[in-house]
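Chemist: no letters, just coordinates:
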């Protein structure tokens, strides 16, 4: 493993469009459910335990067995009931592949004989494939995916609520041990059949995403 490679893949400054998404936070702020630093911490912790776990598990599985990416993508689609979230995930997956392919090659099992890029896929699956192409292991893919499930929302919280960025990043530091635990659990399940991978859901995020998609004015795409 290359720690430097892992840092490049997990860097929030990677031009993969993550800055345009709040991870569902904008809708929850507008609904009055997230109002201050304590609420942001609760939101991030809940997101890590649900969407973060699912993203980490599918990223680890895609890294471990890239030839099964289409089956994994279908499994993740089934775990994403909100059309708005499916659209956002695939948009981020497309952007991630575009950025990642300029640095690493996708595993040979993923690229069609024509050499063209595969169809759009969900962001965690794309993340796992890039991790494999970069020579990382499933555990590293899981750590980066779990961490990434909270960083976008944390960054958005600063803009949406005018919070102290130092305090918000302090929340990410508090969540680091939980992030490690979730990533380890996800990596340990990277060989599980698709139907047995985690399916933790967040109904309020699903509902919020559908409402958010109808707004004419918004700061974030999701």
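Modeler: Happy to help now that I have it. Values in this document were obtained by computation on a predicted structure and should not be read as measured data. Numbers count the residues shown, from 1 in each chain.
Chemist: can we go C-alpha only for contacts and neighbour counts from here?
Modeler: Noted.
Chemist: thought residue 205 was touching residue 24?
Modeler: Yes: assessed by CA atoms under 8 Å, residue 205 is found in contact with residue 24 at 5.9 Å.
Chemist: among these two, which residue is more densely surrounded?
Modeler: residue 24 (24 against 20; other CA atoms under 10 Å).
Chemist: now for the more buried one: which residues touch it?
Modeler: Residue 24 makes contact with 153, 205, 208-209, 222, according to CA atoms under 8 Å, 6 or more residues apart in numbering.
Chemist: residue 69 contacts residue 108, correct?
Modeler: No: here residue 69 lies out of contact with residue 108, judged by CA under 8 Å, at a distance of 11.9 Å.
Chemist: give me the more crowded residue out of the two.
Modeler: Shown here are residue 69 and residue 108; by other CA under 10 Å, residue 69 has more neighbours (23 against 12).
Chemist: which residues touch the closest residue to residue 107 other than its chain neighbours?
Modeler: Of all residues not flanking residue 107 in the chain, residue 133 sits nearest, at 5.3 Å (CA to CA, 6 or more residues apart in numbering). Applying CA under 8 Å, 6+ apart, we find residue 133 in contact with 104-107.
Chemist: okay, now the one to match up with it:
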């Protein structure tokens, strides 16, 4: 895969709706779990090890041709207990399909389904773009982290340099997680993030969709 294409897929400006999702950070802040730059970094590391690993393993398997999109959807549902988290994943998945149709218009994107998970679409995009499974796993892990990091920076009015430094310090963890993701489907969940996701949808006038 072209390095430029890979960087584009990992860019926070990618128009797939990710900017309206906080990765649970908004509710984590409201619940007192995340308060400052240090707790943001701990939350990001936890998110990489759990949600990031699971999504990356699914995307890598689709990219490698080891998992059909329909099966990937079932596997993603089974690994995402919170209905709110499933809805957030599918909303961003639809956004990525919309973009993919513009970039690769001759591919039959119906294969991913009408309301696909983001991990399924990233895997399908990886196949079309000739990415390796580890490359696409790296994109998924990285964006899982940076989406939440950006939301935390905005919500807590943190120094952007401090948040960026956290993401740099977590880079080795992201690389390790991507490498682990290609070894097989991860089967774990994070009860904290599930609870935060469900609390968030019941909150009055949230700033983020999730």
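Modeler: Cool, the structure landed. Quick caveat: nothing in here was measured; it's all calculated off a predicted structure.
Chemist: related to what we said a few turns ago, nearest to residue 118 of structure 1 among the contacts of residue 24 of structure 1?
Modeler: Closest approach between these and residue 118 of structure 1, by CA to CA: residue 222, at 24.0 Å.
Chemist: now the top helix by length along structure 2: which residue numbers in structure 1?
Modeler: Across structure 2, the longest stretch assigned as helix under DSSP state H is helix 133-156. The aligned range for helix 133-156 of structure 2 in structure 1 is 138-161, by TM-score structural alignment.
Chemist: residue contacts, residue 2 of structure 1?
Modeler: 135-136.
Chemist: whoops, residue 43 of structure 1 was the one
Modeler: 25, 34.
Chemist: one step back: what element comes up after the longest helix of structure 2 heading to the C-terminus?
Modeler: The helix or strand immediately downstream of helix 133-156 of structure 2 is helix 160-169, counting by DSSP states H and E.
Chemist: list the buried residues for that following helix?
Modeler: Of the residues in helix 160-169 of structure 2, 163, 166-167 count as buried by neighbour count, 16 or more other CA atoms under 10 Å.
Chemist: who's in contact with the residue most central in space within structure 1?
Modeler: Geometric centre of structure 1, nearest residue: residue 149, 4.6 Å, by CA atoms, centre = their mean. By CA under 8 Å, 6+ apart, the contact set of residue 149 of structure 1 is 23, 47-48, 51-52, 55.
Chemist: which of those does structure 2 keep?
Modeler: Retained in structure 2 (both residues aligned by TM-score structural alignment, their matches' CA atoms under 8 Å) from those: 23, 47-48, 51-52.
Chemist: which of the residues you listed fall in helices?
Modeler: residue 47.
Chemist: could you export the kept ones among the contacts of residue 149 of structure 1 as TSV, including distance to residue 16 of structure 1 and neighbour count?
Modeler: Converted to TSV, these look like this (distance: CA to CA, whole Å; neighbours: other CA atoms under 10 Å):
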residue	distance to residue 16 of structure 1	neighbour count
23	14	27
47	20	23
48	20	25
51	19	23
52	18	27
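Chemist: so which of the kept ones among the contacts of residue 149 of structure 1 is the closest to residue 215 of structure 1?
Modeler: Using CA to CA, those come closest to residue 215 of structure 1 at residue 23, 15.7 Å.
Chemist: now the closest one, nearest residue through space, not along the chain?
Modeler: Nearest residue to residue 23 of structure 1, sequence neighbours excluded (CA to CA, 6+ apart): residue 153, at 5.3 Å.
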